[in-house]
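# Show me the folded form of this:
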Amino acid sequence: MGARPGKRSVARSSSKCQELEQPPAMPDAGRSPRWRAGVALVGVVLLAINMRAALAAVGPLVPDIRAALDLSRGTVSLLTALPVLCFGLLSTGIAAAGQRIGAERTLLLAMLGIAAGSLLRFLPHVSWLLAGTVVAGTAITAANVLLPGVVKYHFPRGSATVTGVYTAALVGGAAAASGASAPLAHGAHLGWRGALLVMAVPALVAAVVWLPQVRRAHRLPPAGRVRVINNPVTWALAVYMGMQSVLYYAVLTWLPAYLRDFDIPATSAGVALGVFNLIGVVGSLAAPPIAVRLPNQVPMVIATCTLWGSALAGLYFAPGYYLAWAVVAGVAQGACISIALTLILLRARTPEVAGSLSGAVQSIGYLIAALGPLVVGALRDLTNGWTVPFAFLGFATLLVAASAPLAAGRRQVG
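As a prediction, the model looks like this:
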């Protein structure tokens, strides 16, 4: 008879089995070569540039699109609302895809999806325009959901700083797209379809630069979805994300049209929208480093709401100073989105929970956010004026402030 294994060998065998069953430990970004971390950072920035560009390019082209296709304000609103609806409806499924095939691979497919959506929008029929918008919106959803977890995975010691950098890139990409779309359509004689097609170029560049990360792709193990959803902090974060996005997407869609109603030239209205997006870089870079140093982030949320309220009041009562109000609103929106993404990281205990929390918050929040362009457009049509739409945006600002105690407090999820 063979000798029976001793207790020590049994324990050693059991320990090995447990190690095989456990998910692989996440690497410490500090131990990776600097060039690899640098390439990853460049890739994150290029991904972020594409996360709003395809949407921001639409606003200055709304008059051209309406005239060419004879669309109502409600239908034009869909060009912004449909991607935001994708953010809300598909966020949970995107998080699951990242867990199955890897976050990095999913992000590569997202960049290719943005390019494909831009190509579809070039085709000559309104159905292709809407189909391309949905494809691009689905792709942007993947970046929205997965990038916070990827940042925490690759940069665990500097996630807040990297969040500020990629949020600045996100806002900068939107600024460049909104500022360039009208000159591309008219100055370069590409037309509105050609201007939208150009948005495929930065997406393809980002896909190429992101390829090295695909070789190091990791799969996030599924986090406790019920635990995340049942946490009141999750819902507070969703309200914060949703209502600040209502403000952003409503202004992104309707600011040029609002200014045109005051006989402000189309080029000047486009400049105002570009300023609104570009100045957001300031807020998005400044907010995260401040946020992580505070015991809680409630004062920052209240400060950004004050800026939003001032900008909305200024645009309504003194539209002649629209560039000044665009600057104030730009700082507010840049700070709000970077705070929202930073709060997801600060409230999540682990990278796995960050991915799950990001999916839940963005799924709920962007379903709320889709109301922004649609409601403002509908209220404008129903009342034939801007008083009620601005009152709606003022109410949205108050709801952002109301979410602060839970969303920006000290409680964590996971």
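# From now on I want contacts and neighbour counts done on CA atoms only, so please keep to that.
Noted.
# The most centrally placed residue in the chain - nearest residue in space that isn't next to it in sequence?
For the chain, residue 144 is the residue whose C-alpha lies nearest the centre (CA atoms, centre = their mean; 5.0 Å). The shortest distance from residue 144 to any non-neighbouring residue, by CA to CA, 6 or more residues apart in numbering, is to residue 51 (7.3 Å).
# related to what we said a few turns ago, my guess is the residue nearest to the centre of the chain contacts residue 50, does it?
No. Counting by CA atoms under 8 Å, residue 144 does not reach residue 50; the two are 10.6 Å apart.
# before we move on, back to that, might you report the residue contacts of the residue nearest to the centre of the chain?
By CA atoms under 8 Å, 6 or more residues apart in numbering, the contact set of residue 144 is 51, 87, 362.
# at 10 Å instead, please
47-48, 51-52, 87, 91, 94, 107, 138, 341, 358-359, 362 (CA atoms under 10 Å, 6 or more residues apart in numbering).
# which two from the residues you listed end up farthest apart in space?
Across the contacts of residue 144, no pair lies farther apart than 138 and 341, at 19.1 Å, counting by CA to CA.
# And those two? Which one has more around it.
Of the pair residue 138 and residue 341, residue 138 is the one with more neighbours under other CA atoms under 10 Å, namely 27 against 23.
# The more buried one should be in a helix, yeah?
Yes. Per DSSP: H, G, I helix; E, B strand; the rest coil, residue 138 lies within a helix segment.
# and for comparison, fold this next one:
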Amino acid sequence: MSTSPMVLEPAVAVAPAVRGRARGTFLVLAAMLLVALNLRTSITSVGSLLTEVRDGLQLSGLMAGVVTTMPTIAFAVFGAFTPVLVRRFAAPRVLIGAMAALVIGQALRVATGSAMVFVITGALALSGIAIGNVLMPMLVKQHFPERTGLITGMYSVSMSIGATIGAAATVPIAHAFGSWRAGLGVWAILALAAIPLWLPAALRRRSAAPVPAVPGAKITARVRPGATRLGWAMAIFFGAQSLSGYATMGWLPTLFRDAGFSPENAGVLLGVLSVVGVPMGLIMPSLAARLRRLHGLILVLASLMIVAYLGMMLAPRAGAYLWVVVLSVGQSAFPLALTVLGLRARTPEGTVALSAFAQSIGYLFAALGPLLVGYFYGLTGTWTVPMLFLAAVAVLQATAGLAIARPRFVEDEQG
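Now for the predicted structure:
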């Protein structure tokens, strides 16, 4: 009795296709993680060498203040234009343009002796980061709609690793080459490395019509989150958690130094905040994606932040490490927010619109954090009012968070 070879042919034909899809998925994920690695290095590297940059370029106090507040302003301004770019060009092409802006901006700013040119080229670099910030949730929705939590967690951790590397390695690199310019300029190479991985996708012709990422989704010509309650709730939630994050990153070492810690130990405490945040960046998105309703999770995170702020106000020295760990867990509201951006839109187009709106409004709000904490601290000379202010922001975060906690979609709320 003979066996027909026809039975085996489909398996032989399908295997290469399956392997090809798996290889393509892996390359997309690798490309996304490499982009994410670049989304904070340019910022933390400048912070590490700010004194040297001020001396080298003779920056005034005002210009130094512009340099430190520019990231949040740039994220707000340039991120708002990302949906317009995505409507005109394929997302991979936009991302290549963003990484090119990051490469050119970082390279040019270390080649100038002008403070103004340094600021302008820095803004160019930040424009690339802002576009990348907005595009990442869309890319997750587009390529990994069934694994939103896992992939968001992975790129969130990649961002944290990039931030840590930028902060830790910049000064040693600058010392090794004898110049702060080398310490900042080296990160242009990392951004350049992200471009080739996106070239194959950028060279492919764009599909004729967008495909819904959620079954039953309606394709709309334009998604306007600013006309929806969900869009504004998302923006306030994102802004509140970002305000707290930037304020604590800027002022926590000063608080602990005032409590009697040495500058080195105050820096270690800030490092603990970052280190604890890395695993939370992976855990929180996966947890959020599995839960149908997020009310309890949002309230727990806000409560932890409030406990930490009150603890740092009342016992900053005795419980320093405990408060930092508690605060870091509470501030995992950031990867939670990134995850919710993808969960509250039906389509990639809706995701990029919601991401752009929430991040633009949110980062404008966040820019006030370091300024207001510094103002309250200078006005009172103590940390009581600044910590109460941040606790109040955590309450606002929880209130806005409850409005985005149940399943709903931004496309459905448009009139």
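# SS state for the residue nearest to the centre of structure 1?
helix.
# any idea what it aligns with in structure 2?
Under the alignment defined by TM-score structural alignment, residue 144 of structure 1 corresponds to residue 133 in structure 2.
# Kindly report the same for residue 179 of structure 1.
Aligned counterpart of residue 179 of structure 1 in structure 2: residue 168 (TM-score structural alignment).
# burial measure for its match, as a count.
15.
# From what I see, it and residue 44 are in contact.
Yes. With contacts counted by CA atoms under 10 Å, residue 168 of structure 2 reaches residue 44, the gap being 8.8 Å.
# who touches both of those two?
In contact with both residue 168 of structure 2 and residue 44: residue 162, using CA under 10 Å, 6+ apart.
# how near is the residue nearest to residue 144 of structure 1 to residue 146 of structure 1?
Using CA to CA, to the nearest Å, residue 51 of structure 1 is found at 12 Å from residue 146 of structure 1.
# and if you look at residue 332 of structure 1?
24 Å.
# now swap in residue 179 of structure 1 and tell me
With distances taken as CA to CA, residue 179 of structure 1 is found 28 Å from residue 146 of structure 1.
# So what does residue 396 of structure 2 match up with in structure 1?
So, by TM-score structural alignment, residue 396 of structure 2 is matched to residue 399.
# Quickly find the element holding its match.
Under the criterion of DSSP states H and E, residue 399 of structure 1 resides in helix 387-402.
# Can you list the helices and strands that that helix packs against?
Secondary-structure packing of helix 387-402 of structure 1 (3 or more CA pairs under 10 Å, 6 or more residues apart in numbering; DSSP states H and E): helix 232-260, helix 298-317, helix 371-383.
# Can you give me the buried ones in that helix?
Judged by neighbour count (16 or more other CA atoms under 10 Å), helix 387-402 of structure 1 contains these buried residues: 389, 390, 392, 393, 394, 396, 397, 398, 399, 400, 401, 402.
# of the residues you listed, closest to residue 214 of structure 1?
Among these, residue 400 lies closest to residue 214 of structure 1 (CA to CA), at 36.8 Å.
# Contacts only, for the closest one.
Under the criterion of CA under 10 Å, 6+ apart, the neighbours of residue 400 of structure 1 are 236-237, 239-245, 247, 301-302, 304-305, 336, 407.
# Could you rerun that using 6 Å?
240, 243 (CA atoms under 6 Å, 6 or more residues apart in numbering).
# if I look at it, how far off is residue 305 of structure 1?
Residue 400 of structure 1 is 7 Å from residue 305 of structure 1, by CA to CA.
# now do residue 228 of structure 1
Distance from residue 228 of structure 1 to residue 305 of structure 1, counting by CA to CA: 26 Å.
# count of residues packed around the counterpart of residue 147 of structure 2 in structure 1?
Aligning on TM-score structural alignment places residue 147 of structure 2 opposite residue 158 in structure 1. Counted by other CA under 10 Å, the residues lying close to residue 158 of structure 1 total 13.
# Next: residue 216 of structure 1.
The number of residues packed near residue 216 of structure 1 is 10, by other CA under 10 Å.
# helix, strand or coil for it?
coil.
# Same check on the one 4 residues further on?
Reduced to three states with three-state DSSP, the structure at residue 220 of structure 1 is coil.
# which non-adjacent residue is nearest it?
The spatially closest residue to residue 220 of structure 1, leaving aside those adjacent along the chain, is residue 99, at 4.8 Å (CA to CA, 6+ apart).
# Please pull up the equivalent of that neighbour in structure 2.
Superposed on structure 2 with TM-score structural alignment, residue 99 of structure 1 falls opposite residue 87.
# Next: residue 51 of structure 1.
Aligned partner of residue 51 of structure 1 by TM-score structural alignment: residue 39.
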